[in-house]
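[1] what's the 3D shape of this:
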Amino acid sequence: MTFKKHCFFVLFFACCLPAIHADDEGNKAKPAKRLKAGDFAALKLRSIGPALMSGRISDLAIVPSKPNTWYVAAGSGNLWKTTNAGTTFKPIFENYGSYSIGCVTIDPNHHHVIWVGSGEAVGGRHVGFGDGVYVSRDAGQSFQNVGLTKTEHIAKILVDPRDSDTIYVAAQGPLWSPGGERGLYQSTDAGKTWKCILSKGEYTGVTDIAIDPRDPDVLFAVTHQRHRTVAALLNGGPESGIYKSRDAGATWTELKRGLPGGDKGKIAI
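    This next block holds a predicted model:
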């Protein structure tokens, strides 16, 4: 590089430095803009978890008298209703205590009465817990919590086809801890009070139930022993089994004949 070119570059940078310095000083002089609560007024929160596991459908109920009307329970996101056979859906459980839905049941005698069990009854780390049983008496326009708030995970709800005041709730119970409200619960006053009619242990709940359509006094229930820790999942055990009642839940007999021996896992019936 010649001496003249060298001098040119030195003079050029010398002239630019004051401008750069002045621009930097100008930036420092500007006060920082602080966000206000109103800046977020147009934003709506949405569920992105937990563990990014959304989209699971845990249950589906179709109104017998209106086959285009369905109620769809999502494990990680609300209870949905369609009145056009699934073309469009509307969320109807956004303003209540649980976003996780385990099951939905329509009263066979009064199709505007909808029973909802909150808290999906699966054993993954991603699962959300619920806060009990809800009922709607206006086809999903509003819901009322009617108890069993410590169940956390409800697998199924059935209504006695002869008597709409008699409700059965299969409560799996807490996943991460013992105790809670777990087992098979019965109400004979449409959810005002509840009685546990089948219970096996502090880690064992009821994961499925069925009513004999020929004789509603005959019930079948499935127990499931489970417990999760951060590192492991106990998914089955000696307290898992199939039970039968011939007197609407007053007494129970375990069904063992023809089944494999040893510990059992999760069973559907």
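
[2] only C-alpha atoms for contact and neighbour calcs from this point on.
    Noted.

[3] shouldn't residue 174 be within a strand?
    No: secondary structure of residue 174 (DSSP: H, G, I helix; E, B strand; the rest coil): coil, not part of a strand.

[4] nearest residue to it other than its sequence neighbours?
    Spatial nearest neighbour of residue 174, excluding adjacent residues (CA to CA, 6 or more residues apart in numbering): residue 152 at 5.4 Å.

[5] regarding the one you found, what is its secondary structure?
    coil.

[6] and it, what does it touch?
    118, 119, 129, 130, 131, 132, 172, 173, 174 (CA atoms under 8 Å, 6 or more residues apart in numbering).

[7] let's see it at 10 Å
    Applying CA atoms under 10 Å, 6 or more residues apart in numbering, we find residue 152 in contact with 98, 100, 102, 117-121, 128-133, 171-175, 180-182.

[8] show me those that map onto strands.
    102, 117, 118, 133, 171 (DSSP state E).

[9] packing partners for the longest strand seen in the chain?
    Determined from DSSP E, the single longest strand within the chain is strand 219-228. Packing contacts for strand 219-228, counted by 3 or more CA pairs under 10 Å, 6 or more residues apart in numbering; DSSP states H and E, involve strand 167-171, strand 183-187, strand 195-198, strand 204-211, strand 233-235, strand 241-245, strand 253-255.

[10] packing partners of the fourth one?
    Using 3+ CA pairs under 10 Å, 6+ apart, the elements in contact with strand 204-211 are strand 154-159, strand 167-171, strand 183-187, strand 219-228, strand 241-245.

[11] find the residue at the geometric middle of the chain.
    residue 100 (2.0 Å; CA atoms, centre = their mean).

[12] okay, the ones in strands among the contacts of residue 152 in TSV with distance to residue 143 next?
    Below are those laid out as TSV (distance: CA to CA, whole Å):
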residue	distance to residue 143
102	15
117	12
118	12
133	10
171	19
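
[13] second input sequence below; structure requested for side-by-side comparison:
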Amino acid sequence: MKTMKYTRSLMIPVVITMAVLFSPVEVNAQKKKNKEEEKVEGVDSKLLSGLKWRGIGPAMASGRVADFAVNPENQSEWYVAIASGNVWKTINNGTTFEPVFEKYGSYSTGVITMDPDNPNVLWLGTGENNHQRALGYGDGVYKSEDGGESWTNMGLKESRQIGGIVVDPRDSDVVFVAAEGSAWGPGGERGLYKTTDGGETWNKVLEISENTGVNNVVMDPVDSDIM
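    Have a look, this model is predicted:
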């Protein structure tokens, strides 16, 4: 019993000594941490003003205008398709622009066409119409019937890139779409497609091969049967 009492009496000063030794270390560490935080918070903004942001990829370049459409009845109203993202609309001749294609399945747009009989009807081909290393792909053809306020995907989701869209001025339900297909492999929806019911169904009217798509389509302004 004497031995146990003696051992306990020795442990008490040892514990107290350790507490005394480590307490200053913790206090000093906390002070150091506070000083470091003060240094971070106190960084002069002038030191960072010379730093510039730069894009580092992957394989992405911005600022490419892919296509635009102008309302023939009101030439202050334009729609601009941007390869690196969105469709932008101006109603004041380009003074300001508003994005109108933000909540849909593709960010990249390649071609936009206005119905010649109704400027509120727009056809949009997603995916950049420019095959190169920095390339954005899409998910088919979209249609707006309210001047870009809302859009509906009308199919050809495996086309990847749309190169051109034309609307027959004699019949707005007749639309031709040039589908390029994937730049990285065969197959998918590629070729020239036609709808006669406003995009509800599509028929391939020109097929070259599983590796070859159609980049553009142009309709004779005098005779719509000539393309």
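
[14] residue in structure 2 paired with the residue nearest to the centre of structure 1?
    Aligned by TM-score structural alignment, residue 100 of structure 1 pairs with residue 108 of structure 2.

[15] where in structure 1 does stretch 40-51 of structure 2 align, residue-wise?
    Matched against structure 1 by TM-score structural alignment, stretch 40-51 of structure 2 finds no partner residues.

[16] got TSV for the ones in strands among the contacts of residue 152 of structure 1, with neighbour count and distance to residue 17 of structure 1 too?
    Listed next are those as TSV, based on neighbours: other CA atoms under 10 Å; distance: CA to CA, whole Å:
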residue	neighbour count	distance to residue 17 of structure 1
102	31	67
117	32	70
118	34	67
133	26	72
171	35	74
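
[17] and which of the residues you listed is nearest to residue 164 of structure 1?
    The nearest member of these to residue 164 of structure 1, counting by CA to CA, is residue 133 at 15.5 Å.

[18] who touches the alignment partner in structure 2 of that closest one in this structure?
    Mapped onto structure 2 by TM-score structural alignment, residue 133 of structure 1 lines up with residue 141. Taking CA under 10 Å, 6+ apart, we find residue 141 of structure 2 in contact with 109, 111-112, 123-127, 151-157, 159-162, 165, 177, 179, 199.

[19] residues contacting the nearest residue to residue 141 of structure 2 once chain neighbours are set aside?
    Closest residue to residue 141 of structure 2 apart from its sequence neighbours, by CA to CA, 6+ apart: residue 125 at 4.7 Å. Shown in contact with residue 125 of structure 2 (CA under 10 Å, 6+ apart): 81, 108-113, 138-143, 153, 156, 159-165, 177-179.

[20] mind doing that once more with 7 Å?
    Applying CA atoms under 7 Å, 6 or more residues apart in numbering to residue 125 of structure 2 gives the contacts 109, 110, 111, 112, 140, 141, 142, 162.

[21] residue 116 of structure 1 now?
    103, 104, 105, 133, 134, 135.

[22] who wins for neighbours among the residues you listed?
    Greatest neighbour count in those, by other CA atoms under 10 Å, goes to residue 103: 30 neighbours.

[23] buried ones in stretch 176-190 of structure 1, by neighbour count?
    Buried residues in stretch 176-190 of structure 1, counted by 16 or more other CA atoms under 10 Å: 178, 179, 180, 181, 182, 183, 184, 185, 186, 187, 188, 190.

[24] my bad, stretch 212-221 of structure 1
    Buried residues in stretch 212-221 of structure 1 (16+ other CA under 10 Å): 216, 217, 218, 219, 220, 221.

[25] tell me the spacing between the fourth one and residue 244 of structure 1.
    Relative to residue 244 of structure 1, residue 219 of structure 1 is positioned 6 Å away (criterion: CA to CA, to the nearest Å).

[26] now swap in the fifth one and tell me
    Residue 220 of structure 1 sits 5 Å away from residue 244 of structure 1, taking CA to CA as the criterion.

[27] how about the first one?
    Using CA to CA, residue 216 of structure 1 is found at 12 Å from residue 244 of structure 1.

[28] the second one too?
    Going from residue 217 of structure 1 to residue 244 of structure 1 by CA to CA gives 10 Å.

[29] again, but for residue 158 of structure 1
    Distance, residue 158 of structure 1 to residue 244 of structure 1, by CA to CA: 16 Å.

[30] next, count neighbours for residue 170 of structure 2.
    Neighbour count for residue 170 of structure 2, taken as other CA under 10 Å: 10.

[31] what lines up with it in structure 1?
    Checking TM-score structural alignment: residue 170 of structure 2 goes with residue 162.

[32] cool, residue 198 of structure 2 as well?
    Residue 198 of structure 2 maps onto residue 190 in structure 1, by TM-score structural alignment.
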